[in-house]
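> Here is a sequence together with a model predicted from it:
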Amino acid sequence: MNIKVPTVILDGTVLALLDEQDLYGYAITKQVQQYLNVSESTMYPVLRRLQKDQMLTTYDEPFEGRNRRYYQITKTGKESLQNIKETWRDFSSAVDTLLLSTENGGGTDA
């Protein structure tokens, strides 16, 4: 099944990766692609938007004769990540309850 990944999930995934370590764009894309079906052309606008929203900053490091742009999470980004995690816990718990209760013959009578 091919489900369109909501923006908040992409944001949370990127922020969670960068909360662990600074990464450059291609590395972020490859790590996200291990879990979600997203293209490289999807990821760069996400990174630019998070930077514009002051959740990320960038810096350049030399790599093989050119500069590689690294992304780093900011204090604002860390706060946003915390909010996303809390919201995700509530949301996923509610969906799990609904899906698993209907799977086991529970559910609600409408």
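Perfect, thanks for sending it. Please read all numbers here as calculations on a predicted model, not as lab measurements. Residues are numbered from 1 along each chain as shown.
> Going by C-alpha atoms from here, please, whenever you check contacts or count neighbours.
OK.
> Now the residue nearest the centre of the chain: closest residue in space, sequence neighbours ignored.
With distances taken as Cα atoms, centre = their mean, the residue of the chain nearest its centroid is residue 13 (1.9 Å). Spatial nearest neighbour of residue 13, chain neighbours left out: residue 32 (7.0 Å); criterion: Cα to Cα, 6 or more residues apart in numbering.
> what about that neighbour, how many residues close to it?
Neighbours of residue 32 under the rule other Cα atoms under 10 Å: 19.
> and the helix or strand where it lies, how far from the chain's centre?
If you go by DSSP states H and E, residue 32 is part of helix 25-33. Distance of helix 25-33 from its chain centroid, counting by Cα atoms, centre = their mean, to the nearest Å, is 11 Å.
> could you say what helices and strands that helix packs with?
Applying 3 or more Cα pairs under 8 Å, 6 or more residues apart in numbering; DSSP states H and E, we find helix 25-33 packed against helix 7-20, helix 40-52, strand 66-73.
> what about the residue nearest to residue 24 when sequence neighbours are not counted, how many neighbours?
In this structure, residue 24 finds its nearest non-sequential neighbour in residue 70, 4.2 Å apart by Cα to Cα, 6+ apart. Around residue 70 there are 20 other residues, counting by other Cα under 10 Å.
> this is the comparison structure:
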Amino acid sequence: MNSQFKRGIIELCALKVISEKDMYSFEVIDQISRDIEVNENTIYPLLRRLTKQGLFETYTETVAIGAPRKYFKITVEGKKRLESLDKEWRSFLRSVLNILDGENNEK
């Protein structure tokens, strides 16, 4: 799959999973990679970029074992971006499926 195309989809997926619950980066990777092949080299820079854009805010929590975890929480702007990307993606997907199903072909 084209990496630019995949990157946009992964941004949408990251916004969606974090909108459902605050997550630390490994959880985001684990959640998305259940359905899409993705690794930390894609997710870590994405989370940093989206945080810098104000779509996520972060906080740290200590855990019993291991280093403190940095959690990502979606912001109001992040929710707006998620809604916008979701609409765009669903519209695009419907159009592609129409083409693949032959619904745009003249009879």
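Thanks, I have it. Keep in mind it's a predicted model, so treat the numbers as computed, not measured.
> Just give the TM-score of the two.
With the length set by TM-score structural alignment, normalised by the length of the second structure, the two chains reach a TM-score of 0.89; 105 aligned residues with a Cα RMSD of 1.8 Å.
> about what we covered before: among the helices and strands packed on helix 25-33 of the first structure, which is nearest residue 99 of the first structure?
helix 7-20 (19.7 Å; Cα to Cα).
> tell me the angle that closest one makes with helix 25-33.
Here the directions of helix 7-20 of the first structure and helix 25-33 differ by 120 degrees (axes from the mean of the first three to the mean of the last three Cα atoms, to 10 degrees).
> helices or strands up against helix 7-20 of the first structure?
Counting by 3+ Cα pairs under 8 Å, 6+ apart, helix 7-20 of the first structure packs on helix 25-33, helix 40-52, strand 66-73, helix 75-103.
> in the first one, what's buried?
For helix 25-33 of the first structure, burial by neighbour count (16 or more other Cα atoms under 10 Å) applies to 25, 28, 29, 32.
> And residue 16 of the second structure, how close does it get to residue 69 of the second structure?
Here residue 16 of the second structure is placed at a distance of 20 Å from residue 69 of the second structure (Cα to Cα, to the nearest Å).
> quick one: terminal-to-terminal distance for stretch 54-71 of the first structure?
Terminal-residue distance, stretch 54-71 of the first structure (Cα to Cα): 12 Å.
> Same question for that stretch: list its buried residues.
55, 56, 57, 68, 69, 70, 71.
> And those, which is closest to residue 93 of the first structure?
Closest to residue 93 of the first structure, out of all of the buried residues of stretch 54-71 of the first structure and judged by Cα to Cα, is residue 55, at 26.6 Å.
> counterpart of that closest one in the second structure?
With TM-score structural alignment as the criterion, residue 55 of the first structure lines up with residue 55 in the second structure.
> isn't that match right up against residue 48?
No: the pair residue 55 of the second structure / residue 48 is not scored as a contact, 10.0 Å apart, by Cα atoms under 8 Å.
> that older thread, go through the helices and strands packed on helix 7-20 of the first structure and name the closest to residue 9 of the first structure.
That would be helix 75-103 among these, by Cα to Cα, at 8.3 Å.
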